[in-house]
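*Asks:* Take a look and give me a structure for this.
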Amino acid sequence: MRLVTAALVALLALTGCSAAPQETPAAPLSGAAAPEQAGNLDDAAPPQRYVALGDSFTAAPLVPMTELETGCFRSDGNYPSLLADALGLRLTDVSCSGASTRDLVRRQSTVQQASAPPQLRVLDDRTDLVTVGIGGNDFGLFGGLVRTCLQLRSSDPTGAPCATSALGERLVSRIPDIGRNVERSLRRIEQRAPNARVILVGYPRIAPSDGACPRLLPFADGDVSFGDRVLRELDASLRGAADAAGVDYLDLYTASAGHDVCSARPWVNGRQTQPGVALAFHPLATGARATATLLEDLVARS
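*Replies:* Presented below is the predicted three-dimensional model:
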């Protein structure tokens, strides 16, 4: 999300830097099939070169060991790292907090005059697997939604001031455009990595479908369900983009039922940024692990 920048700048002094992009020749976890042991998958060798693209929901800022050099705040505990470990893949992770679909093809300005190169530059015909989680920052969707709903709560705590605001309505109206942006991005990925399997990863639930938890998600009561509606419509648009481009789609919205911010077992952090745990309103380690497991299952079904 674009709104992460101010919070992340304040955390620069709290965490050490590491090089980027992260490229890791990963070893399989105990019990995971090594590449040469993949005969049970129709005798097809599993992917060897894995590239992870995306925004902060891929990067998972502040889940321990977060990269700071480029301002992307990419964790080595994010789902790409866990998936690479599980499947023994060579990972190149260029996910970057704040990224939009435009930043896949252009240099992205991040924080403190840092920047990150276009993410698609790391793709080529040797790439075997690509995961991409993108779209929530297009047209300021997530940042505008969170800022507006937080700011307007005090004006009508039991109503839905965010949902009925001009900005709220405008943000929802741009969701189909986001789907089209993502579809174009998927086609660019396929052009640059023609031999790769491509998986578009959707977004998990943040708000519950009903109820409220103002301590963790301080929206007006009626805006909690509005936040859920935005995520639901965004993920439906992303699924449409994946179908149109002919790539796989990981439906995290459905998979994360019962794991919203207000639940007993959340996959996404609430309003409190916690270094070493997660940035506010961003994936927790539990969410990263769950996503990696779902992707591992999806890759195995190829």
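*Asks:* C-alpha only now, for contacts and for neighbours.
*Replies:* Will do.
*Asks:* residue ranges of the strands in the stretch 51-200 of the chain, please?
*Replies:* 90-93, 108-109, 115-116, 129-133, 197-201 (DSSP state E, counting those that start in this stretch).
*Asks:* Please disregard the earlier target; I meant the stretch 201-302 of the chain.
*Replies:* 248-250.
*Asks:* ok, residues contacting stretch 204-214?
*Replies:* Identification of contacts with stretch 204-214 by CA atoms under 8 Å, 6 or more residues apart in numbering yields 217, 220-221, 224-225, 227-229, 231-232, 252-257, 259-263, 267-268, 281.
*Asks:* coming back round to it: out of the strands of the stretch 51-200 of the chain, flag the one nearest Arg170.
*Replies:* Closest to Arg170 of those is strand 129-133 (CA to CA; 22.7 Å).
*Asks:* for that closest one, packing partners?
*Replies:* strand 49-54, helix 56-59, strand 197-201 (3 or more CA pairs under 8 Å, 6 or more residues apart in numbering; DSSP states H and E).
*Asks:* between the first one and strand 129-133, what angle do the directions make?
*Replies:* Which is strand 49-54. Here the directions of strand 49-54 and strand 129-133 differ by 10 degrees (axes from the mean of the first three to the mean of the last three CA atoms, to 10 degrees).
*Asks:* List the contacts of the residue nearest the centre of the chain.
*Replies:* Centroid-nearest residue in the chain: Phe57, 2.5 Å away (criterion: CA atoms, centre = their mean). Contact analysis of Phe57 by CA under 8 Å, 6+ apart lists Ser97, Gly133, Tyr203, His282, Pro283.
*Asks:* Another sequence for comparison is provided below:
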Amino acid sequence: MVRIANLGSSFSAGPGIAPQVNIAAARSGANYAHLLAERLNAGLVDLSVSGATLLNITDTPQVSGGVTFPPQIQGVPEDADIVLVLGGGNDMSYVGGLFKEHTWALAAFSLVQRLKGTPMPEFPAPADEEEVIKRFGKVLDAVHEKAPKARVIVVEYLTLLGSDVKPTVDVPFNAERLEYHQGVATKLQKATQQVVDSRSEWCERIPMAELSQGHGIGSAEPWVFGCSMMERLMGKAWYHPNAEGMKAVANLLHERITSK
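*Replies:* Have a look, this model is predicted:
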């Protein structure tokens, strides 16, 4: 049986998508790794945790939902056939920066946290592109060392803010801030591509940023959740892949894997 390991943050884990199989990790049983494993009839070790940085994959434990998760690399089987990797967004404060635009939501969340007697989660200072390249390189090298025979496949973040999004309509910020956040996404994609290209002998990339340009917030067929109050009330994860997005990634992974 083919063995798959899945590493990454929320865009890999699948918060807001039923069924949630690990509440503390905000991990869905219908994320792209689970869907792919089902189609390949493969075994899966899903180590993804929402909120993870690249450091949480290599050497830094992560506390989420009251649970301490060890560095994800520790759980990768040495005989894994395929290792899926997604990361870097939290290091650059990509989605965190988008959440900061919702000042009213942050204020309400802060009040709830104070009433519960729990501290507000901290947004780490964003790492620059050079630092993300360094961290991502350490992740991929660690994976290759742990599972030297594995096919290492890096999945890019799905596009959130594509050509269809309307500033102040689909999102709460203006055109200038939209351009800023699109710039962060571009830096993340370029860093990811550079890191993979320098390890092309044993690592490959699924260019989801480009392939999902027409499926961002405000598009006719979005692969991501937006940031509406209705979505929040329905338990959806703002600025994250939706079920259709996970299916799209799984389909592209399946096509890539079975074509080689």
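*Asks:* CSV please, covering the strands of the stretch 51-200 of structure 1 and showing mean neighbour count and distance to Thr291 of structure 1.
*Replies:* Converted to CSV, the strands of the stretch 51-200 of structure 1 look like this (neighbours: other CA atoms under 10 Å; distance: least, CA to CA, whole Å):
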stretch, mean neighbour count, distance to Thr291 of structure 1
strand 90-93, 24, 15
strand 108-109, 20, 25
strand 115-116, 18, 25
strand 129-133, 24, 11
strand 197-201, 23, 9
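*Asks:* got JSON lines for the ones you listed, with distance to Val277 of structure 1 too?
*Replies:* As requested, these are exported to JSON lines (distance: least, CA to CA, whole Å):
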{"stretch": "strand 90-93", "distance to Val277 of structure 1": "20"}
{"stretch": "strand 108-109", "distance to Val277 of structure 1": "25"}
{"stretch": "strand 115-116", "distance to Val277 of structure 1": "24"}
{"stretch": "strand 129-133", "distance to Val277 of structure 1": "21"}
{"stretch": "strand 197-201", "distance to Val277 of structure 1": "22"}
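*Asks:* Those: which one's closest to Asp297 of structure 1?
*Replies:* strand 197-201 (12.3 Å).
*Asks:* Compute the distance between the alignment partner in structure 2 of Leu295 of structure 1 and Leu178 of structure 2, please.
*Replies:* Under the alignment (TM-score structural alignment), Leu295 of structure 1 maps onto Leu253 of structure 2. Going from Leu253 of structure 2 to Leu178 of structure 2 by CA to CA, to the nearest Å gives 30 Å.
*Asks:* Could you identify the residue of structure 1 that aligns with Glu131 of structure 2?
*Replies:* By TM-score structural alignment, Glu131 of structure 2 lines up with Asp177.
*Asks:* returning to what we had before: how about the helices and strands packed on strand 129-133 of structure 1, which one is nearest Pro118 of structure 1?
*Replies:* strand 49-54 (10.1 Å).
*Asks:* Can you check which part of structure 2 that closest one sits on?
*Replies:* Under TM-score structural alignment, the match for strand 49-54 of structure 1 is residues 3-8.
*Asks:* ok, back up a step: ok, the contacts of Phe57 of structure 1 vs Thr127 of structure 1, which is closest?
*Replies:* For these, the nearest to Thr127 of structure 1 is Gly133 (17.2 Å; CA to CA).
*Asks:* Not counting its neighbours along the chain, what's nearest the equivalent of the closest one over in structure 2?
*Replies:* Using TM-score structural alignment, the partner of Gly133 of structure 1 in structure 2 is Leu86. Computed as CA to CA, 6 or more residues apart in numbering, the closest residue to Leu86 of structure 2 that is not its neighbour in sequence is Gly8, at 4.6 Å.
*Asks:* now swap in Ile189 of structure 1 and tell me
*Replies:* With CA to CA, 6+ apart, the residue lying closest to Ile189 of structure 1 is Leu120, at 7.0 Å.
*Asks:* Just to confirm, what residue in structure 2 is aligned with Leu284 of structure 1?
*Replies:* Leu284 of structure 1 maps onto Asn242 in structure 2, by TM-score structural alignment.
*Asks:* and the closest residue to that match other than its chain neighbours, how many neighbours?
*Replies:* Ranked by CA to CA, 6+ apart and with sequence neighbours excluded, the top spatial neighbour of Asn242 of structure 2 is Val224, at 4.7 Å. Residues within reach of Val224 of structure 2, counting by other CA atoms under 10 Å, total 28.
*Asks:* Quick one: residues contacting the aligned partner of Val224 of structure 2 in structure 1.
*Replies:* Aligned counterpart of Val224 of structure 2 in structure 1: Val268 (TM-score structural alignment). Applying CA under 8 Å, 6+ apart, we find Val268 of structure 1 in contact with Pro204, Arg205, Ile206, His259, Asp260, Val261, Phe281, His282, Pro283, Leu284, Gly287.
*Asks:* Which members of those residues are positioned in helices?
*Replies:* Gly287 (DSSP state H).
*Asks:* For Leu87 of structure 1, state which of the contacts of Val268 of structure 1 is nearest.
*Replies:* Scanning the contacts of Val268 of structure 1 for proximity to Leu87 of structure 1, where the rule is CA to CA, the winner is Gly287, at 18.5 Å.
*Asks:* How about that closest one: what's its closest non-neighbour residue?
*Replies:* Using CA to CA, 6+ apart, the nearest residue to Gly287 of structure 1 is Trp267, at 3.9 Å.
*Asks:* From Thr58 of structure 1, how far out is that neighbour?
*Replies:* Trp267 of structure 1 sits 13 Å away from Thr58 of structure 1, going by CA to CA.
*Asks:* Same question for Asp221 of structure 1.
*Replies:* 29 Å.
*Asks:* Have a look at those two and say which one is more surrounded.
*Replies:* Remark: of Asp221 of structure 1 and Thr58, Thr58 carries more neighbours, 29 against 21, as counted by other CA under 10 Å.
*Asks:* quick one, what contacts the match of Leu295 of structure 1?
*Replies:* Leu36, Ile206.
*Asks:* And for the alignment partner in structure 1 of Leu55 of structure 2, the neighbour number?
*Replies:* The alignment partner of Leu55 of structure 2 in structure 1, by TM-score structural alignment, is Arg102. For Arg102 of structure 1, the count of nearby residues is 18 (other CA under 10 Å).
*Asks:* go on, Arg301 of structure 1?
*Replies:* 8.
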